[in-house]
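Chemist: coords below, sequence missing:
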């Protein structure tokens, strides 16, 4: 991405700095992600789309995919392969019993990437690639996808609509980019659009009264989270009113579901979150909840 772009390396730097400053980092096991393979990517993306990305990696400068907000530099595609590989590594670690849950601090994010289209800073759908890998390699039959980004996870919905292995629960500000998620919603998608300036009590009510009954009925074998932190009140990408305590609370609710049905197995993927201080604080609260710290 370009230097002015909000989806910047400083996001991961802020997360790492906050984890260190809070004393959380030494309590965690840190792993470097391998690259996903083309086989992994092609479980969710079309061959034509992957070929298009490879053909348009610039030697220098930037290539615009759909606008200046989603563009590739010479290193972007390599970073996208690594971001997707993080989820695959997390699946392997958890299914081998080496970890109970995981947070994938990755960029570029993934939940706007559709089967054949990059958009919204996203190139590969990291969560979807991991989910398909888990279904194929470990024969999981029920995976719950949770998306609490301020923007609708249109790419994940595009990939998983009507998939019997998946239920997806989300809230998102509407109207707001990408201005979808309210029409022709598939039966396995449980979308809750909310207006600008929605406060935490409304979101907690959605989780308790809409998400949790769906998850209890589905009994997921694994929970995957698209963890966007741009619904924070300090983030100018949206106009919602969440704070760190809300992300901690949501995480704990999902952990209880995972304890009952998924042997505690949760993998969380970084999506949005562009106010650096709020992002660092929110991710730290999220990870502390996952690690029971």
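Modeler: Happy to help now that I have it. Computed from a predicted model, the values in this text were never measured in an experiment.

Chemist: going by C-alpha atoms from here, please, whenever you check contacts or count neighbours.
Modeler: Will do.

Chemist: helix/strand/coil for residue 223?
Modeler: State at residue 223, reduced to three classes by DSSP: H, G, I helix; E, B strand; the rest coil: strand.

Chemist: can you report how many residues lie near it?
Modeler: Neighbour count of residue 223, defined by other C-alpha atoms under 10 Å: 27.

Chemist: could you pull out the helices for this protein?
Modeler: With DSSP state H, the ranges of helices along the chain come out as 10-21, 38-41, 47-55, 76-95, 126-138, 154-160, 200-206, 212-218, 244-261, 276-290.

Chemist: turn those into CSV, including mean neighbour count and distance to residue 67.
Modeler: Listed next are the helices of the chain as CSV, based on neighbours: other C-alpha atoms under 10 Å; distance: least, C-alpha to C-alpha, whole Å:
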stretch, mean neighbour count, distance to residue 67
helix 10-21, 17, 22
helix 38-41, 16, 23
helix 47-55, 13, 14
helix 76-95, 22, 15
helix 126-138, 22, 21
helix 154-160, 22, 17
helix 200-206, 15, 32
helix 212-218, 15, 37
helix 244-261, 18, 31
helix 276-290, 22, 24
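
Chemist: distance to residue 169 added to those, as a markdown table?
Modeler: Below are the helices of the chain laid out as a markdown table (distance: least, C-alpha to C-alpha, whole Å):
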| stretch | distance to residue 169 |
| --- | --- |
| helix 10-21 | 26 |
| helix 38-41 | 23 |
| helix 47-55 | 27 |
| helix 76-95 | 19 |
| helix 126-138 | 14 |
| helix 154-160 | 10 |
| helix 200-206 | 10 |
| helix 212-218 | 8 |
| helix 244-261 | 11 |
| helix 276-290 | 18 |
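
Chemist: putting a second one here so we can go through both:
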């Protein structure tokens, strides 16, 4: 898979994301899992959400793709309240690629990708020429055209993940939310996918475990710890040694390299017990 420009975008593309004092808990009386979180992401930028396991990354993403309704606060997409939209309207704005891969129910790859067109259908209307063109472009972008008639269940984990990204692209969203998108992928396809993300005319919010990958592809970083936003801003500022050490409970050492005209930061992490 190589970054491709074959995906035919809809007229309305990337939109800003504004999160204002958003909190979430699993019930009215339950303690907050996500503490008040606020940030503003300009249209077309890539935000990496990082932090240790249990930091609240997936919880925040579920708020952004309308699974976790906030207990308080607002999420605006292009200046409009995401949670005030009708579900179909919201699905035209935000698409998600999750860690969990669905049961295929015997569907082919093309049929899975075609599910991304459902928010654009009216009533019982059949798929049209525009739908077919968008589906073909999404398959080509993710290097899946040769798998189009294959059963989804026969694919490897990495191939399935690419199918789910293709389905999200077929949805023609303005904002793409990805929860650990490189899971199940080998190193080559990880790098190819991340390079592709930089060429899409979308606003992207993605959780990542690998800090080096986050530095490589993200315009902004949101660092979380125990359900709380610790820092937000450019990678070089947020992923400083002090922030990383506190958030992950490690000793972090950062190296700065010059790569293709931009800073490339690498981290060397060690257990604090090693220094005792």
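Modeler: Yep, that arrived. Quick caveat, the model's predicted, so the values are computed rather than measured.

Chemist: TM between them?
Modeler: The TM-score (TM-score structural alignment, normalised by the length of the second structure) is 0.32; 149 aligned residues with a C-alpha RMSD of 6.2 Å.

Chemist: which one of the helices of the first structure lies nearest to residue 225 of the first structure?
Modeler: helix 126-138 (7.7 Å; C-alpha to C-alpha).

Chemist: from the contact counts, what lies against the closest one?
Modeler: helix 38-41, helix 76-95, helix 154-160, strand 222-227 (3 or more C-alpha pairs under 8 Å, 6 or more residues apart in numbering; DSSP states H and E).

Chemist: by how many degrees do it and helix 76-95 diverge?
Modeler: 50 degrees (axes from the mean of the first three to the mean of the last three C-alpha atoms, to 10 degrees).

Chemist: and the angle for helix 126-138 of the first structure with strand 222-227?
Modeler: Using the same axes, to 10 degrees: helix 126-138 of the first structure against strand 222-227 is 170 degrees.

Chemist: name the nearest residue to residue 40 of the first structure, sequence neighbours excluded.
Modeler: residue 129 (6.3 Å; C-alpha to C-alpha, 6 or more residues apart in numbering).

Chemist: over to residue 191 of the first structure?
Modeler: Here the nearest residue to residue 191 of the first structure in space, its sequence neighbours aside, is residue 170; by C-alpha to C-alpha, 6+ apart that works out to 5.0 Å.

Chemist: pretty sure the one you found sits against residue 146.
Modeler: Yes. Assessed by C-alpha atoms under 8 Å, residue 170 of the first structure is found in contact with residue 146 at 5.8 Å.

Chemist: who has more neighbours out of those two?
Modeler: Remark: of residue 170 of the first structure and residue 146, residue 170 carries more neighbours, 25 against 22, as counted by other C-alpha under 10 Å.

Chemist: rewinding a little: which one, of the helices of the first structure, ends up nearest to residue 104 of the first structure?
Modeler: Nearest to residue 104 of the first structure, of the helices of the first structure and by C-alpha to C-alpha, is helix 76-95 at 6.2 Å.

Chemist: next, the angle from that closest one to helix 47-55.
Modeler: Put simply, helix 76-95 of the first structure runs at 120 degrees to helix 47-55, going by the same axes, to 10 degrees.

Chemist: elements contacting helix 76-95 of the first structure?
Modeler: Packing partners of helix 76-95 of the first structure (3+ C-alpha pairs under 8 Å, 6+ apart): strand 101-104, helix 126-138, strand 266-270.

Chemist: got the angle for the longest one vs strand 266-270?
Modeler: Yep, that's helix 126-138 of the first structure we're talking about. Computed by the same axes, to 10 degrees, the angle between helix 126-138 of the first structure and strand 266-270 is 150 degrees.

Chemist: name the single longest strand found in the first structure.
Modeler: Ranked by residue count and defined by DSSP state E, the top strand of the first structure is strand 166-173.

Chemist: helices or strands up against it?
Modeler: With contacts defined as 3+ C-alpha pairs under 8 Å, 6+ apart, strand 166-173 of the first structure has these neighbours: strand 143-147, strand 189-194.

Chemist: in the second structure, which spans are strands?
Modeler: 17-24, 34-41, 46-50, 72-77, 80-81, 94-97, 175-179, 203-207, 220-225, 228-233, 251-259, 262-270.

Chemist: can you redo those strands as CSV with mean neighbour count?
Modeler: What follows is the strands of the second structure, written out as CSV (neighbours: other C-alpha atoms under 10 Å):
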stretch, mean neighbour count
strand 17-24, 20
strand 34-41, 18
strand 46-50, 26
strand 72-77, 19
strand 80-81, 14
strand 94-97, 24
strand 175-179, 25
strand 203-207, 25
strand 220-225, 24
strand 228-233, 18
strand 251-259, 14
strand 262-270, 16
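
Chemist: let's have the ones you listed in a markdown table, adding distance to residue 88 of the second structure.
Modeler: Formatted as a markdown table, the strands of the second structure follow (distance: least, C-alpha to C-alpha, whole Å):
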| stretch | distance to residue 88 of the second structure |
| --- | --- |
| strand 17-24 | 18 |
| strand 34-41 | 23 |
| strand 46-50 | 24 |
| strand 72-77 | 14 |
| strand 80-81 | 14 |
| strand 94-97 | 10 |
| strand 175-179 | 14 |
| strand 203-207 | 19 |
| strand 220-225 | 28 |
| strand 228-233 | 30 |
| strand 251-259 | 42 |
| strand 262-270 | 39 |
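
Chemist: how much space separates residue 38 of the second structure from residue 80 of the second structure?
Modeler: Separation of residue 38 of the second structure from residue 80 of the second structure (C-alpha to C-alpha, to the nearest Å): 16 Å.

Chemist: ok, now residue 203 of the second structure?
Modeler: Per C-alpha to C-alpha, residue 203 of the second structure is found 15 Å from residue 80 of the second structure.

Chemist: now residue 190 of the second structure
Modeler: In this view, residue 190 of the second structure and residue 80 of the second structure are 33 Å apart by C-alpha to C-alpha.

Chemist: repeat for residue 62 of the second structure
Modeler: Between residue 62 of the second structure and residue 80 of the second structure the computed distance is 18 Å (C-alpha to C-alpha).

Chemist: next one: residue 206 of the second structure
Modeler: Distance from residue 206 of the second structure to residue 80 of the second structure, by C-alpha to C-alpha: 21 Å.

Chemist: before we move on, the earlier item: which one of the helices and strands packed on helix 76-95 of the first structure lies closest to residue 92 of the first structure?
Modeler: Among those, the nearest to residue 92 of the first structure by C-alpha to C-alpha is helix 126-138 (8.4 Å).

Chemist: wouldn't residue 46 of the second structure be in contact with residue 214 here?
Modeler: No. With contact defined as C-alpha under 8 Å, residue 46 of the second structure does not reach residue 214; the gap is 9.6 Å.

Chemist: now do the shared contacts for the two.
Modeler: Here residue 46 of the second structure and residue 214 share no contacting residue, scored by C-alpha atoms under 8 Å, 6 or more residues apart in numbering.
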